[in-house]
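3D model of this:
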Amino acid sequence: ELTGHDSDRQLLAAECLCNLSLGDEVCCEKVATFAGTYLVALVENLSNRRVATTCMWTLQNMISSGTKAMKILNSQGIIPSLTHLLEVLEKDDLLAEILLAIELILDHDPAFISIETIHATILPLTSSKEPQLNSLKVVYKALCLTGFETLDVETAPQIVKHVVQQLVLIGIENGAEAILSIRILANLVAINEGCEDFLVAQCQQHNVKLRTYGLFNLD
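A predicted model of the protein is given here:
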């Protein structure tokens, strides 16, 4: 049914697989083996968002289940599929799910997403989107893997802008998210030359007082 042309049956099949993917690693490995290719393909079918989103949930479950299922999905092209969607989607519910999937893959360390791909694709694309919690987590985990170094002179300032905009959105009330933001900014400024002046300019532009957070010594 998953490969048919009836969208209702496709959705039902995707929901069944999503339920199966809530099982153990062995169950996820079997789902990945027999249906992974179709799930990856259907995620890119943006004409049916309900099916695409359900398939994305299934893939997320398998990614987080362990290395075996992830190895199978990797061989089926999940990374190029996710990076393509990251490139074409803007503010969108599915984009949040794509970012969550990438975050889960980054939890495997650079086993599946190389440092080169993080530098060239993940960081520039993620920080170019409208900020949200999932994009912040992807940026943080990706930067942890690169030692907070960026590939070129444009990416670090773009990340700074992205994170400052997120601080404006969340305010001081969201402590955990604010701490994550400050950690990104502090490490970027420490590692990347020229980021400090850009950070100060962004904070002044958006009226962000970093001393308010008690974690950084700039305003």
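
CA only for contacts and neighbour counts going forward, please
Will do.

Report how many residues lie close to residue 91.
Neighbour count for residue 91, taken as other C-alpha atoms under 10 Å: 11.

From the centroid of the protein, which residue is nearest?
residue 99 (2.6 Å; C-alpha atoms, centre = their mean).

Could you also give me the structure for this second sequence? I'd like to compare it with the first:
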Amino acid sequence: MDSQRTEDSMLRLKIRSYAKEQRQVLRTFATDALRFGLGQIRSEIRELENLSAKDVCGLAARIKRRKHATSEDMYRLSHAFLQGNENISTFVGIPGAIQVLVKELSGANIQRQIDAAECFCNLSLGDAHVSEKITALAGSYLVTYLDGKEERLKRSCLWTLANLLATCTKAAKTLLKMQLVPKLWKLYTAPPDDLNKFQNDAGICLYLIATHTACAVSAVDRNYIMEHLHEKRPEDQGSEYFMYIIYQLNIVCSKHEQLSVQQAESLVNFFVGHVRSDWDTIYGVRVMSNLLARGEPQLLGSLATPEKFLNALNRLFALQESNLNYDLMRLLKNYLNLNIVDSNWLLEQLKVYA
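Presented below is the predicted three-dimensional model:
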């Protein structure tokens, strides 16, 4: 459908803009490290914007020979990977080169773990075969470090995972077998404080999973999301992805999956508290339609006093978007079928614009 393509295009544009911003931040981190001499990066590094495939070959040969990569080596490689696919393909084509980065990523030195993670972040900008190789050799570490406390390492892992999920379905399916979904959901719903600043990054990863590999998400992972629905609040970072993820993963569609009163009411509260003219609105309407279609009025006590719900419907009808109105009418029909409020009163209060 044209409307679906438009919504997806808007979200892809938003994510591309976000990813570009984050990579600029990543380069700023590296520049600051160079300026202040952090890690083991030396100020003598020059002309990083002109690293060629030949330079990459030389760097790969050096780290293979030493079976070790210094912070300087990885800083240079990170910049080389940003300069284009040729440098990425050259590095990946050299047997044993990635394994040295994996050794640093999995080692005990936290600074070199960070340097390696940032290397993988830029390396993951390559094509699908690059994503497959990174996932096979380093995927388990990237996922495991999501449980860690080092902010820069965790963020680089999230950016790398987002690149892998967006680029290669085979890599994504492999990552899903590593408990990725529950780890992402914990970060997505964690209360924001000094140690939890990853809600938006985790939300993008979950969005990419819902878009490209929803069918590969296990029943166990879907149940985990369903059981922890109420932990995501409308005011939190990344909340604009919430209803899309819930809809694409069919979290509330099956009557065989039992929703609690708390989970159902959290969806209702999220819907009425997050109405706005944005790309995610239609998914909130669809999730609510599916929830009401379950026909379980005992789960919908918050709708028995319908003023907030009615206000949300009127604000959505006021947008006068024809594609959205179709879904709104389906939502209204399912709501009336529950018979939990007086239908005549409700219809009198509605403001449906022609």
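
Any idea what the TM-score is?
Between these two chains, after superposing, the TM-score reads 0.79 (TM-score structural alignment, normalised by the length of the first structure); 208 aligned residues with a C-alpha RMSD of 2.8 Å.

about what we covered before: can you tell me which residue in the second structure aligns to the residue nearest to the centre of the first structure?
Per TM-score structural alignment, the equivalent position to residue 99 of the first structure in the second structure is residue 203.

Tell me how far the residue nearest to the centre of the first structure lies from residue 174 of the first structure.
20 Å (C-alpha to C-alpha, to the nearest Å).

related to what we said a few turns ago, help me confirm that the residue nearest to the centre of the first structure comes into contact with residue 135.
Yes: between residue 99 of the first structure and residue 135 a contact is recorded at 6.2 Å, counting by C-alpha atoms under 8 Å.

So the nearest residue to residue 181 of the second structure once chain neighbours are set aside: helix, strand or coil?
Closest residue to residue 181 of the second structure apart from its sequence neighbours, by C-alpha to C-alpha, 6 or more residues apart in numbering: residue 221 at 6.4 Å. Going by DSSP: H, G, I helix; E, B strand; the rest coil, the secondary structure assigned to residue 221 of the second structure is helix.

Aligned to residue 221 of the second structure, what sits in the first structure?
Counting by TM-score structural alignment, the partner of residue 221 of the second structure is residue 117.

What of residue 146 of the second structure?
Under TM-score structural alignment, residue 146 of the second structure pairs with residue 43 in the first structure.

Tell me the spacing between its match and residue 95 of the first structure.
11 Å.

For these two, work out which one has more neighbours and name it.
residue 43 (26 against 21).

what sits against that one?
Applying C-alpha atoms under 8 Å, 6 or more residues apart in numbering, we find residue 43 of the first structure in contact with 51-53, 55-56.

Please point out which of the residues you listed the second structure shares.
Mapping these onto the second structure (both residues aligned by TM-score structural alignment, their matches' C-alpha atoms under 8 Å) leaves 52, 55-56 still in contact.

Quick check: which element contains the aligned partner of residue 60 of the first structure in the second structure?
Superposed on the second structure with TM-score structural alignment, residue 60 of the first structure falls opposite residue 162. Per DSSP states H and E: residue 162 of the second structure is located in helix 151-167.

in that helix, what counts as buried?
In terms of neighbour count (16 or more other C-alpha atoms under 10 Å), helix 151-167 of the second structure has its buried residues at 151-167.

Same check on stretch 265-283 of the second structure?
In stretch 265-283 of the second structure, counting by 16+ other C-alpha under 10 Å, buried: 265-272, 274-275, 279-283.

among those, which are in helices?
265-272, 281-283 (DSSP state H).

Kindly indicate which of these lies nearest residue 296 of the second structure.
Nearest to residue 296 of the second structure among these is residue 265, at 12.0 Å by C-alpha to C-alpha.
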